[in-house]
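Engineer: sharing a model that was predicted from the sequence below.
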Amino acid sequence: MKEIKKYFESRAGKYSFYFEDISSGYVYGYNENVPMIAAGCIKLPIALALLKEVERGNYTLEDKHYINESDKVFGTGIIYELGEREYTLKELIAAMLIQSDNTASNKIISIVGMKKINDNFKELGLKNTILKSKTSDVSKDEEENISTSYDLSLCWKALMNNTYLSKENSEGLINLLSRQQLKSKSTLYISEDLKSYISNKTGDKTSIENDTMLIRLQKGNFTFTVMSSEVPNSVYGLVTLAKAGKMMWDSINNLWI
């Protein structure tokens, strides 16, 4: 993992990453506790916060919520292109995670409430993750949602060990995120047949490329999160994350028995 650190130090921009072998407890990090803009990666802890409220009996996944034109947010996802109609919470969480749908995530924030979501973040143990705004509200730096590569990896660890949600809900989220449609960052150089072992959530904005993932293999279960800022352009950022992801994957293949 030292090679990944050296690689990031040689690249333009600012980077953090965190790797953990959940089974053995081996960890390696670089700026892993430095808060950075989360972008779409904030949807991972939001999903955990929502399901915690479902487990508390405050909502059910079959609850229906109406999406009208004023709810829609341009960007990733398909709901923006569809007509006004009701969606179940189950549909909203699937759209938020599989397609990174911005309208779905904003609706979930409205339903649960920003304060309750942040309270649940703290309960989960996320020390540097703060939801500050919906997607459509971000206009100034201080309004950006922030997290760290350590915190995002902690979400995967909680799901893998069933320490925050029930086993059913934990496995449900992991399986949903294995179908995440944006697997072109840290996994770009990993062969397609191996990507089925990876659950991940990406995030990006101008000068920002993030990716957080859980890897489940016979030899062990691993988390890997990369966050960046001030990258020259999206292509530069994507290539950087892809090469780092390949280094990580090669390390697992070569050093773990």
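Structural biologist: Everything's here; your move. Residues are numbered from 1 along each chain as shown.
Engineer: C-alpha only now, for contacts and for neighbours.
Structural biologist: OK.
Engineer: which residues of this structure fall in strands?
Structural biologist: Counting by DSSP state E, one finds strands in the chain at the ranges 14-21, 27-30, 36-37, 64-67, 85-88, 146-147, 198-205, 208-217, 220-229.
Engineer: could you dump these to JSON lines with mean neighbour count?
Structural biologist: Converted to JSON lines, the strands of the chain look like this (neighbours: other Cα atoms under 10 Å):
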{"stretch": "strand 14-21", "mean neighbour count": "23"}
{"stretch": "strand 27-30", "mean neighbour count": "18"}
{"stretch": "strand 36-37", "mean neighbour count": "25"}
{"stretch": "strand 64-67", "mean neighbour count": "15"}
{"stretch": "strand 85-88", "mean neighbour count": "14"}
{"stretch": "strand 146-147", "mean neighbour count": "22"}
{"stretch": "strand 198-205", "mean neighbour count": "23"}
{"stretch": "strand 208-217", "mean neighbour count": "24"}
{"stretch": "strand 220-229", "mean neighbour count": "24"}
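Engineer: second structure follows, compare the two:
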Amino acid sequence: MEQIAKIQEQIENKPWKTAIAVFKNGKSYFENSLANTTYKSASLIKLAIALYIQEVKPQTINNAITLSTKNVVGGAGIINRLSIKTWKIKDLIDLMLSLSDNSATNALLSYYHLDTINSFLQQNFQNVSLNRFLMEKSTKENTCTANSIMNVFQRLLNGNNEVNQIILNSLKHQTVRNKLVAYSNPKFETFNKTGELLHEQHDIARFKSQSEVIDCCVLTNYQNQEDYEGILNMIQNIGKILTQ
């Protein structure tokens, strides 16, 4: 249990709010008092969109979508810099998860309908809410808790169909690796998805070795920009502690 004490040491007495949930081999291992507190989800909501496609619409992944101009937005991703406007759904899923592409995400939200996906989420995960498109100026917010997005993540990674293979591959090649998986033990294969907004820094990851599967979700909310470095440091240390 020394590991838990080390994690607690990382997250206690900090000027920011941290929620954490850790599972080992599918069983809850550690969570703190904020694990069921609602946070803005940032890009972690993309996991929930992928889960809807994997479970409800797996037969559609070879369909093609031509992006409308309203789908193409700034922020993370590459579609907004490319001239290619027609994509297969499976490629949009990959771009959404590996590069956190906001335009790919919005195209999927338009195609499958945001409200339809949100209804699926409300029926399955009461604390995950999909209420707006990515980069959209809105009074509505996409939200989750550490435990609820962990449920989404585990269901997503434990799936078993063609869509699941695309998703696993995307999360394995996620380009932002500066948080939980930054200094993890190389004996673990890693799958992760990160999320950030002006006041949020999140990461969720699976560390998989021959004998162990560790899932960890860390959500943070902070007010001062000078805390940013400390938060990155904390999340990196948690990944390191879990895989020692």
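Structural biologist: Cool, the structure landed. Quick caveat, the model's predicted, so the values are computed rather than measured.
Engineer: overlay them and tell me the TM-score.
Structural biologist: Taking TM-score structural alignment, normalised by the length of the second structure as the basis, the two superposed chains have a TM-score of 0.89; 238 aligned residues with a Cα RMSD of 1.9 Å.
Engineer: how about the strands of the first structure, which one is nearest residue 44 of the first structure?
Structural biologist: strand 198-205 (6.8 Å; Cα to Cα).
Engineer: okay, the closest one sits on what stretch of the second structure?
Structural biologist: With TM-score structural alignment applied, strand 198-205 of the first structure matches the range 190-197 in the second structure.
Engineer: picking that back up, among the strands of the first structure, which is nearest residue 161 of the first structure?
Structural biologist: Of those, nearest to residue 161 of the first structure by Cα to Cα is strand 220-229, at 10.5 Å.
Engineer: okay, the closest one sits on what stretch of the second structure?
Structural biologist: Using TM-score structural alignment, strand 220-229 of the first structure pairs with 212-221 in the second structure.
Engineer: how about residue 71 of the second structure, what does it touch?
Structural biologist: With contact taken as Cα atoms under 8 Å, 6 or more residues apart in numbering, residue 71 of the second structure is in contact with 103, 104, 106, 107, 110.
Engineer: could you report the neighbour count for the fourth one?
Structural biologist: So the one you mean is residue 107 of the second structure. Neighbourhood size, residue 107 of the second structure [other Cα atoms under 10 Å]: 24.
Engineer: in contact with it, which residues?
Structural biologist: Counting by Cα under 8 Å, 6+ apart, residue 107 of the second structure has contacts 65, 67, 68, 71.
Engineer: cool, the third one as well?
Structural biologist: The neighbourhood of residue 106 of the second structure, defined by Cα under 8 Å, 6+ apart, consists of 71, 72, 133, 134.
Engineer: what separation do you get for the nearest residue to residue 217 of the second structure once chain neighbours are set aside and residue 23 of the second structure?
Structural biologist: Closest residue to residue 217 of the second structure apart from its sequence neighbours, by Cα to Cα, 6 or more residues apart in numbering: residue 204 at 4.2 Å. Look at residue 204 of the second structure and residue 23 of the second structure: by Cα to Cα, to the nearest Å, they are 11 Å apart.
Engineer: need the residues touching each of those two.
Structural biologist: 215, 216.
Engineer: so the residue nearest to residue 217 of the second structure touches residue 235, yeah?
Structural biologist: No: using Cα atoms under 8 Å, residue 204 of the second structure is not in contact with residue 235, being 10.0 Å away.
Engineer: give me the common contacts of those two.
Structural biologist: Common neighbours of residue 204 of the second structure and residue 235, counting by Cα under 8 Å, 6+ apart, are 180, 218.
Engineer: which one of the contacts of residue 106 of the second structure has the most neighbours?
Structural biologist: Neighbour counts for the contacts of residue 106 of the second structure (other Cα under 10 Å) peak at residue 134, which has 25 neighbours.
Engineer: how much space between it and residue 6 of the second structure?
Structural biologist: Taking Cα to Cα as the measure, residue 134 of the second structure falls 36 Å from residue 6 of the second structure.
Engineer: what does residue 11 of the first structure correspond to in the second structure?
Structural biologist: Matched to the second structure by TM-score structural alignment, residue 11 of the first structure sits across from residue 14.
Engineer: of the contacts of residue 71 of the second structure, just say which sits nearest to residue 19 of the second structure.
Structural biologist: Each of those was scored against residue 19 of the second structure by Cα to Cα, and residue 106 proved nearest at 27.4 Å.
Engineer: quick one, helices of the second structure?
Structural biologist: Secondary structure of the second structure (DSSP state H): helices at 2-11, 45-56, 89-98, 102-112, 114-124, 146-157, 162-172, 228-242.
Engineer: buried sites along the second one?
Structural biologist: Within helix 45-56 of the second structure, the residues scored as buried using 16 or more other Cα atoms under 10 Å are 45, 46, 47, 48, 49, 50, 51, 52, 53, 54, 55.
Engineer: again with the fourth one
Structural biologist: Neighbour-count burial for helix 102-112 of the second structure flags 102, 103, 104, 105, 106, 107, 108, 109, 110 (criterion: 16+ other Cα under 10 Å).
Engineer: same question, the fifth one
Structural biologist: Residues of helix 114-124 of the second structure classed as buried by neighbour count (16+ other Cα under 10 Å): 114, 117, 118, 120, 121.
Engineer: can you list contacts of that helix?
Structural biologist: Residues outside helix 114-124 of the second structure that contact it (Cα under 8 Å, 6+ apart): 48, 49, 52, 109, 128, 129, 130, 131, 132, 133.
Engineer: export those as TSV, with columns for distance to residue 191 of the second structure.
Structural biologist: Shown next, in TSV, are these (distance: Cα to Cα, whole Å):
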residue	distance to residue 191 of the second structure
48	15
49	17
52	19
109	23
128	21
129	23
130	23
131	26
132	26
133	25
